[in-house]
Structures are given as C-alpha cells and as structure tokens.
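# Output the structure for:
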Amino acid sequence: SCRKTGMLYVQEAAEEQNEAVTQATSSFPGQHSSFRILEVGCGVGNSVFPIINTIKNTDSFIYCCDFSPSAIQLVKDHSDYDGAMCHAFVHDICEEVASFPFPPQSLDVILAVFVLSSIHPQRIHGVVNRLSAYLKPGGTFLFRDYGRYDFSQLRFKKGRCLAENFYTRGNGTCVYFFTKDEVHDLFTKAGLEKVQNLEDRRLQVNRGKKVSMHRVWMQSKYRRPQSLS
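The predicted structure follows:
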C-alpha cells in the first residue's frame, strides 16, 4: 500500500541519517579514549606537556588549540608530542562557525588559563557557551584568569583602556579583569553549575626593585549538570 511504502521510505531515510551522523562523529582523534581534555589558548604547550606526562599509561587524551599556527607547530615539533595521546590544532575560539575535531558532549575537562581575558567582554559569553556544548554531562570547565584591581590593572595608563576593565597592552594583546560575580554569571548562563569560584589574592614582593604587588586572580571550576532535565 502507499502508506506502507511511505513508512518504509521514512524508515530508510532515518537509517541513512543515523548512519551519516554516526560516521561524522565516530571517527575523530582520541575517540577511543575514555577521558578527554581540551586546553584552549595553549600557546607553545607550557601546560600541555606536563599534562601529557601525567596522563601517560592512562586511557586519556588531550586536545590543545591556539589561534597561532606557529605556536601549534612548535607544540607538534616538541620531543614530548605524541599523536597517540595528543592532538594540537589551529583554532580561533572567537570564530562562531569554526568546527572542532571532536563532537559535542565528548570532553571531560576544558582548561582555559589566562585566555578568556584576552577576548572583548562582548564576545566572552558566546565563546563560553560554544565551548560548554562540548562538555559531557558531568564534565568540568577549569578557569584561571586576572581578577579586578590586580596590580597589572592598576599600572595601566588611561589611554590603554578600550572598554570598562578591558585594556590593550604595548604588544597589541588585550586583557580583561574579572570579578567573582562576572565569572559566575559567565558560566551559569552557559548552563554550568558552580563547584568552585575563588578570588586568589596574594602579595608579591620584588626585593630587588623594592616593589610590593597585590595580585588578584580568579580560579573557578564549573560543571555541566549530569542531567539537563
């Protein structure tokens, strides 16, 4: 009957669609690892290689990305780089349509250390929203960055301020200084829940220059809920 033929057509189309989705998501670097880490803004790998040495002989895999092709090339050329447990790739996290080499909800940990502060405040929410979609339920976003009224913020001259609490450095890079409430708002609006949100205040003394520096850093841990219900 026509109805039966129509049902068969729909069923076949659905099976083809499922197969296409499976093919698109089943073959990716680190697909067989049970624990996957992404470091965004990895630079030349100062954090990557200690992590690689830590996860050796475990069923873990680390991805690392940076917008600088030369930085990623240095990571790949490093003697400790091992393609069996690490995948370095060029990626601009501000690019809204750029794809990652792994499917959504596939990461256990995302690490962002002094990275989000370099992004214009109007774009940070979009970046965190996009990144958070790649966390597994129960996956964790680890964040460390500059806090409001850090010594380095107080040293900026007036002409360096691009927007409120957002400055340009002499080398052309930019930096934003966060508060605890801003950090909490940033991650909860991305659908994550707080595990830790600390303001790390320290007094650093340079005895040679006889300078005391009041440092302020944010250190936070937010988790994707196990269930989105």
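
# going forward, measure contacts and count neighbours with C-alpha atoms only.
OK.

# ok, which stretches of this structure are strands?
Under the criterion DSSP state E, the chain carries strands at the ranges 35-40, 60-66, 86-90, 107-113, 135-146, 161-163, 166-168, 174-176, 193-206, 211-223.

# Make CSV out of the ones you listed and add distance to Ser79.
Formatted as CSV, the strands of the chain follow (distance: least, Cα to Cα, whole Å):
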stretch, distance to Ser79
strand 35-40, 19
strand 60-66, 16
strand 86-90, 13
strand 107-113, 23
strand 135-146, 27
strand 161-163, 40
strand 166-168, 35
strand 174-176, 31
strand 193-206, 34
strand 211-223, 31
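
# which of those is buried the deepest?
Of all the strands of the chain, strand 60-66 carries the top mean neighbour count, a mean of 24, counting by mean count of other Cα atoms under 10 Å.

# OK, contacts around Ser117?
With Cα atoms under 8 Å, 6 or more residues apart in numbering as the criterion, the residues that contact Ser117 are Asp145, Tyr146, Cys174, Val175, Tyr176, Phe177, Phe178.

# I have a second one here; can you model it like the first so I can compare?
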Amino acid sequence: MAEIIDPRILTDQEIELLEKQDKRLVPEFRQKKLEEEVCKSWDLFYKRNETKFYKDRHWTAREFEELLPESLENKHLLEVGCGVGNFIYPLVQGTSTTYFHACDFSSRAVEFVKKNELYDSIRINVFHCDLTRDSLSTSIPCASVDIVSLIFVLSAIHPNKMMTIVENLKSVLKSGGKVLFRDYGNKDHAMLRFAPGQKLSDRLYVRQDNTRAYYFILEELQKIFESSGFQTDRLSYIYRETVNKKENMWAQRIFLQGVFIKT
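Next up, the predicted model:
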C-alpha cells in the first residue's frame, strides 16, 4: 500500500533555486559521456575515498523487519550497489545461516568488499556488474533470491534504464521475494543545493565527482515496479531533519522507502 502525500511545500527562495537550475542544463554531449563512463566514475570515487566515505548501515534492520536476524535465517539476500560492504557486513555479523550475493558498478569497490576481514567466500558471492547491461542470472541462479536490497542505488541510474534494472532483479527473485527500497525523494534538501549547470533533466543531476543523483516521486516509483510485475507491499515518503549545530544550519531530508513483492 502506498501512502501518497506531497513531500513538502517549498519556500519562495527554494522555488527560485529550482528555477535557476533550469536556466543552464548539462549539454547533451556531456550527458552522453557521463552515461558511457558511469562505471569509471564510480571506480574513481572509490579510488579517492576507499572505505572511508560511507558509514556502516546499522539502521537498516530498524527500517525493514525483513532484515532482522530471525527474518534472515536460511535466506538468500542480494545487495545491489554494495559499495565497500557497509550494508552486508553488519548483517553478516547478525546471522550465521544467510547467504549473501553482492554486486556493484565499481570493480574497485568489489575488491574492497573482498579485503574486509569479515569476507567469507563460502557465505558471500560478490561480483562486478553493470545492471543496465549485464544479466544477474550469469552470476546468480534464476529465482533463487529471497530478498534484494536496493538502497540509494537506483538514483544513480538514468531514468530511461530503471525498468531494465527492475526486470533484471526480477529474474533472480523467487516468487514472493521482496525488493527493499530506499532512495532520495523529490524536494529533498540535497536536490535544492545543485547549482545551475549541474542539472541533466527533470530531477536528475550530476555531482562534482561525475556520479548522478535522481529524486523520486512516489507514484512514478510505484509504476516502475508494478509495470514489471511487482506488487507494492508498502511505500511512503520518509522525513528526516538534520542539524549542523556548528554552522547553525538545518536541512529537511526526504526519502522514499518501500517494499515490493514479486508476484
């Protein structure tokens, strides 16, 4: 079930910021280059940051009951966009009977996962994969996965290729298997901070490091999954307010969180 509530009403200043973004879009030739070099951009990201950029995601089991240790017993889980392992390794420590698949755009990130002291090739299958081009079924048996995590990953993909990703996930999920989703929502504070010249198209932006960020609308995301044969179990906007006490600044973060079931 989807809870459809408009994220928030923008102030006049915020509306002005969005209007300024529209005045200078990223040229088409550069957009094409960004799409062609997406794997390279993420490799460079992990070359610069190594394992230091993201914190371990201990919060995921609080947000998704499917990730509680008792829920993961004897399950097969696939993490899409595994990065350096900030999602799977807290889960690895919580259960001894779960089998983990993990993949990423960046071959460098995959190597960092394998170098982690908790890496166990008997329990973890980690591999490089561009989900817009490579079939998951070459590395994972079809219809063998119980849970797929898609957390802050789909926003890095061009909207035209998101359906391809979802179909790819569907191929390895069991009937009744679930996709756990969390990503950026429309009107999130980070979306308003992009300067003119960083916007690619509607709600799609490029960061300084050439990685991309897309900001989702609830109905749009629901349509992507349901058009691919998934049922929406739950889907809603998540609101968080972050405060920087040192600079006396606050930011309203907006995310979309949901669970989709393969029918």
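
# Can you check which helix is longest in the first structure?
The residue-count maximum for a helix in the first structure (DSSP state H) belongs to helix 2-26.

# Helices along the second structure, start to end?
Using DSSP H, the helices of the second structure run over 12-22, 28-36, 38-49, 60-63, 69-72, 88-92, 107-115, 162-172, 189-192, 218-226.

# Can you add mean neighbour count and distance to Leu200 of the second structure and give those back as JSON lines?
As requested, the helices of the second structure are exported to JSON lines (neighbours: other Cα atoms under 10 Å; distance: least, Cα to Cα, whole Å):
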{"stretch": "helix 12-22", "mean neighbour count": "14", "distance to Leu200 of the second structure": "9"}
{"stretch": "helix 28-36", "mean neighbour count": "12", "distance to Leu200 of the second structure": "7"}
{"stretch": "helix 38-49", "mean neighbour count": "17", "distance to Leu200 of the second structure": "14"}
{"stretch": "helix 60-63", "mean neighbour count": "14", "distance to Leu200 of the second structure": "30"}
{"stretch": "helix 69-72", "mean neighbour count": "16", "distance to Leu200 of the second structure": "39"}
{"stretch": "helix 88-92", "mean neighbour count": "20", "distance to Leu200 of the second structure": "32"}
{"stretch": "helix 107-115", "mean neighbour count": "19", "distance to Leu200 of the second structure": "26"}
{"stretch": "helix 162-172", "mean neighbour count": "20", "distance to Leu200 of the second structure": "16"}
{"stretch": "helix 189-192", "mean neighbour count": "18", "distance to Leu200 of the second structure": "12"}
{"stretch": "helix 218-226", "mean neighbour count": "16", "distance to Leu200 of the second structure": "18"}
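
# I'd like those as JSON lines, with distance to Gln198 of the second structure appended.
As requested, those are arranged in JSON lines below (distance: least, Cα to Cα, whole Å):
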{"stretch": "helix 12-22", "distance to Gln198 of the second structure": "7"}
{"stretch": "helix 28-36", "distance to Gln198 of the second structure": "10"}
{"stretch": "helix 38-49", "distance to Gln198 of the second structure": "16"}
{"stretch": "helix 60-63", "distance to Gln198 of the second structure": "30"}
{"stretch": "helix 69-72", "distance to Gln198 of the second structure": "40"}
{"stretch": "helix 88-92", "distance to Gln198 of the second structure": "32"}
{"stretch": "helix 107-115", "distance to Gln198 of the second structure": "25"}
{"stretch": "helix 162-172", "distance to Gln198 of the second structure": "21"}
{"stretch": "helix 189-192", "distance to Gln198 of the second structure": "10"}
{"stretch": "helix 218-226", "distance to Gln198 of the second structure": "23"}
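
# okay, stretch 40-47 of the first structure sits on what stretch of the second structure?
Mapped onto the second structure using TM-score structural alignment, stretch 40-47 of the first structure covers residues 80-87.

# Quick one: end-to-end distance for the matching stretch.
From its first residue to its last, stretch 80-87 of the second structure covers 10 Å (Cα to Cα, to the nearest Å).

# Quick check: which of the strands of the first structure is nearest to Thr5 of the first structure?
With respect to Thr5 of the first structure, and counting by Cα to Cα, the nearest of the strands of the first structure is strand 135-146 at 39.1 Å.
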